[in-house]
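Predicted model follows, preceded by the sequence.
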Amino acid sequence: MVDATPDMSHTEQSTFILRYLTCDECGKYLIQERFLSFIDDSKKTGADISEMILKFLSDSHIPFEDCRGQGYDNGSNMSEISQLKSLTAKTKVDVAAAIKYVSSFECILMAAFWFKLLNSIDQRNQVIQAQSSTVDIEVKNIEDLETELQSLKKKWHLIYDEAKVVAVAMNIDPVFRVTRKGKRKSFFDDSDSDDDKVSGEDSLIQTDEHRFKKEVFFKVIDTVCERLNKRYQAIFQINKLFGFLWSYLDMTDEVIVNDSKNFSTEYSKDISSDKLTEEILYLENIHKANLDDNSLSPLLLLNKITKLKLQDLFPNICIALRIFLTLPVTVASAERSFSKLKLIKNHLRSTMGQERLSSLSLLSIESDLARKIDFDDLIECFAARKARKGVFL
């Protein structure tokens, strides 16, 4: 995983995070995400960034051919914004309008609605950003989130009543602001509708709760769900490509054969198509007797196979599962490294060198490994490198 951010001295720092599997003493696979280094790189084009990544992997003796997934984040060039020294007449009008809106019932209603929506997103986000999270977990959480957001439409009256209680407590009239309704020019052959029959003040004022519910509440939920589907479309495709590896109990043999062939085509360098199909069908037959009655998650399935010493029977399945488990779900680990970057290279250490920055960051971020270092060996190694006395015979 690679991401970038400017540090205190406005130097673009690219962080490198490696996601891989380890096997503990009990033979159990664990997902690891480790910080490698910060690289000073101010280049922005895709070709330059690719060259920088390949060079770093080569210098770190990490074969690029063994890498099977990449994590990235959307980036944008940030431009400096000059601070306004004085408010213009138009700005004063905008500020007054903002203050008026904040003191309105619509603002309270929007705050109550967005709190419910963002709280649901945040709960799923915390699960997805966990280090042990995998793509299938992400897909399930996104699908559950979309279902939960759609169920918010049925809770409109609860949110509306809650906003009214808050408005009364803040001494704000719990009614919608009066807005003028646009009048459409009528012609002699127009039919009379219910809206046209309304006359007088009701034809000029639109304070209907239904308008806000339809034009704002429903529209926001539909837009968020649409953006979720669009943003995570690639994740859904990846999960579909790997899904047969652990969902074979719910599939027919024909679907399993077809999916295994598609997967083998995508990962032809790692998997044998014919052998993978045979292994999946064989695993399906012995699943209930040796594993469990229900489908297992990818990590649990891999650990079950390893625990039963069945790796030699299902080598291609184990390889495929290990590839899937190393695919990054989010770049949360990269974002966490930026938090350490700001603590280490602050305004008092703005001239810190790149090597020192990376070394201190490595000790801080990977402190669990640093605490296991044998300092006696470390001191002897340091003394041997720094010793200036020669040995004379």
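Okay, I see it.

C-alpha from now on. contacts and neighbour counts both.
Noted.

Tell me how far residue 357 lies from residue 143.
As for residue 357, its distance to residue 143 is 41 Å (criterion: Cα to Cα, to the nearest Å).

can you tell me the distance between the two ends of stretch 231-248?
Separation of the first and last residues of stretch 231-248 by Cα to Cα is 27 Å.

Buried residues, that stretch. List them.
Under the neighbour-count criterion of 16 or more other Cα atoms under 10 Å, stretch 231-248 has 235, 236, 239, 241, 242, 243, 244, 245, 246, 247, 248 buried.

so the third one touches residue 140, yeah?
Which is residue 239. No. Using Cα atoms under 8 Å, residue 239 is not in contact with residue 140; the gap is 10.0 Å.

residue boundaries of the helices in the stretch 201-350 of the chain?
With helices called from DSSP state H, counting those that start in this stretch, the stretch 201-350 of the chain shows them at 209-212, 218-231, 233-242, 253-266, 273-290, 298-307, 315-326, 332-344.

which parts of the lengthiest helix in the chain are buried?
The single longest helix within the chain, with elements called by DSSP state H, is helix 105-128. For helix 105-128, burial by neighbour count (16+ other Cα under 10 Å) applies to 105-110, 112-113, 117, 120-121, 124-125, 128.

which residues sit against that helix?
With contact meaning Cα atoms under 8 Å, 6 or more residues apart in numbering, helix 105-128 is reached by 101-102, 133-134, 137-138, 141-142, 145, 148-149, 159-160, 162-164, 166-167, 172-177, 217, 329-330.

who's in contact with the helix or strand following that helix?
Using DSSP states H and E, the helix or strand that follows helix 105-128 in sequence is helix 135-151. Helix 135-151 has contacts (Cα under 8 Å, 6+ apart) with 117, 120-121, 124, 128, 221-222, 225, 228, 235-236, 238-239, 324-325, 327-329.

Alongside the first one, take a look at this:
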Amino acid sequence: MNLVKVSKCRLQVIRENSWESLLLEVLEFCGKYDIVVLDVEDVYVARGTSRRRSEEMTNLHHYRVELFYSVIDMQFQELNNRFDEVNTNLLLCMACLDSKDSFSTFDTSKLIQLAKFYPYEFSLVTLIKLESQLENFVFNMHMDKKFSEVSGIGGLAEKMVATRKHIVLPLVYLLIKLSLILPVATATVERAFSAMNIIKSSLRNRMGDELLNDCLVTYIERDVFASIDNEVIMNRFQSMKNRRGLL
């Protein structure tokens, strides 16, 4: 999240202070390769339109406001969409489970807040039990030398199973599992929506849900299907029902 904040600050600095340096760099490039430079105060004329029909807009306004600022604002919007308030809180709460530096980022209140995002798994009574288990958990982690070299939340889950602490602290282990599942589930959904725009194109907009689902599975998991021999696929297709001829 610190890197996200740094990226936003850098974009803001570029938006406010970098136009003049960018323009100077472009002018030097054009001068070096004998490229005609437009007069920034002249009226901007879009390609395919006549000067009389063009809007009252200077070249400076077009390239600075409609291109330079617009591109940076699009990057701002992308960062804000991907790291909104809910996602930011989730990531910051998940970071409290990191075992680095003897669980230096451990925070019971933030982990309780993380559990509240899952009301079906953690009821009000379960949250009280979770708070008690979290206090026992951090004491246990500091005392047990086996957890001193654990790396990441995934390594923490593996070590808890190896030491059978997932049985002693089941609610803490459930919270760790949910933290591990969340990024995978989010990425899978985003991949599915991205693939849907490719599979269900304007030429195939009448595709039914069942066929669309089958095509999405084969497209998203294409690495798995690439390892399957074509002969196996044809035999499977042939055995589904009788065909007019053998494949």
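Yep, that arrived. None of the values given here were measured: they were computed from a predicted structure.

Any idea what the TM-score comes out to?
Taking TM-score structural alignment, normalised by the length of the second structure as the basis, the two superposed chains have a TM-score of 0.56; 209 aligned residues with a Cα RMSD of 4.9 Å.

quick one on the thing from earlier: whereabouts in the second structure does the longest helix of the first structure align?
Alignment note (TM-score structural alignment): helix 105-128 of the first structure is unmatched in the second structure.

How about stretch 53-72 of the first structure?
So stretch 53-72 of the first structure sits over no part of the second structure, by TM-score structural alignment.

quick revisit: would you reformat the buried residues of helix 105-128 of the first structure as CSV and include distance to residue 300 of the first structure?
Listed next are the buried residues of helix 105-128 of the first structure as CSV, based on distance: Cα to Cα, whole Å:
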residue, distance to residue 300 of the first structure
105, 50
106, 48
107, 47
108, 46
109, 44
110, 42
112, 40
113, 38
117, 32
120, 27
121, 26
124, 21
125, 22
128, 17
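
The residue mapped onto residue 159 of the first structure from the second structure: how many residues sit nearby?
Under the alignment (TM-score structural alignment), residue 159 of the first structure pairs with residue 22 in the second structure. Using other Cα atoms under 10 Å, residue 22 of the second structure has 13 neighbouring residues.

Could you confirm residue 22 of the second structure falls within a helix?
Yes. Checked against DSSP: H, G, I helix; E, B strand; the rest coil, residue 22 of the second structure lies within a helix.

Would you check how far apart it and residue 64 of the second structure are?
Computed with Cα to Cα, the distance linking residue 22 of the second structure and residue 64 of the second structure is 10 Å.

Residue 106 of the second structure now?
46 Å.

swap in residue 70 of the second structure?
Relative to residue 64 of the second structure, and taking Cα to Cα, residue 70 of the second structure is found at 9 Å.

re the thing from before, between the helices of the stretch 201-350 of the first structure, which one is nearest to residue 47 of the first structure?
Among those, helix 332-344 comes nearest to residue 47 of the first structure, with 21.2 Å by Cα to Cα.

Show the subsequent helix or strand relative to that closest one.
Assigned by DSSP H and E, the successor of helix 332-344 of the first structure is helix 354-365.

Helix 332-344 and that following helix, what's the angle between them?
110 degrees (axes from the mean of the first three to the mean of the last three Cα atoms, to 10 degrees).

which among the contacts of helix 105-128 of the first structure end up buried?
Buried among these (16+ other Cα under 10 Å): 133-134, 137-138, 141-142, 145, 149, 159-160, 163-164, 166-167, 174, 176, 217, 329-330.

Could you count how many residues lie near residue 34 of the first structure?
Residue 34 of the first structure, neighbours per other Cα under 10 Å, totals 16.

Surely it forms part of a strand?
Yes. The assignment for residue 34 of the first structure, made by three-state DSSP, places it in a strand.

wait, it sits on residue 22?
No. Using Cα under 8 Å, residue 34 of the first structure makes no contact with residue 22, being 11.6 Å away.

For residue 53 of the first structure, which of the helices of the stretch 201-350 of the first structure is the nearest?
Nearest to residue 53 of the first structure, of these and by Cα to Cα, is helix 332-344 at 14.8 Å.

which of the residues in that closest one are buried?
So helix 332-344 of the first structure, judged by 16+ other Cα under 10 Å, has buried residues 332, 333, 334, 335, 337, 338, 341, 344.

Now which residue in the second structure aligns to the second one?
Spelled out, it's residue 333 of the first structure. Counting by TM-score structural alignment, residue 333 of the first structure corresponds to residue 192 in the second structure.

wait, what's in contact with its match?
By Cα under 8 Å, 6+ apart, the residues touching residue 192 of the second structure are 216, 220.

Distance-wise, check it relative to residue 215 of the second structure.
For residue 192 of the second structure, the distance to residue 215 of the second structure equals 11 Å [Cα to Cα].

again with residue 169 of the second structure
From residue 169 of the second structure to residue 215 of the second structure the distance is 42 Å (Cα to Cα).

Show me which positions of stretch 219-236 of the second structure end up buried.
219, 220.

Contacts for that stretch, please.
191, 192, 195, 218, 247.

mind running it again at 10 Å?
Stretch 219-236 of the second structure is contacted from outside by 188, 191-192, 194-196, 198-199, 213, 215-218, 237-239, 246-247, using Cα atoms under 10 Å, 6 or more residues apart in numbering.

what do you get for stretch 149-166 of the second structure?
Stretch 149-166 of the second structure is touched from outside by 94-102, 137, 140-141, 146-147, 167-170, 172-174, 176-177, 179-180, with contacts defined as Cα under 10 Å, 6+ apart.
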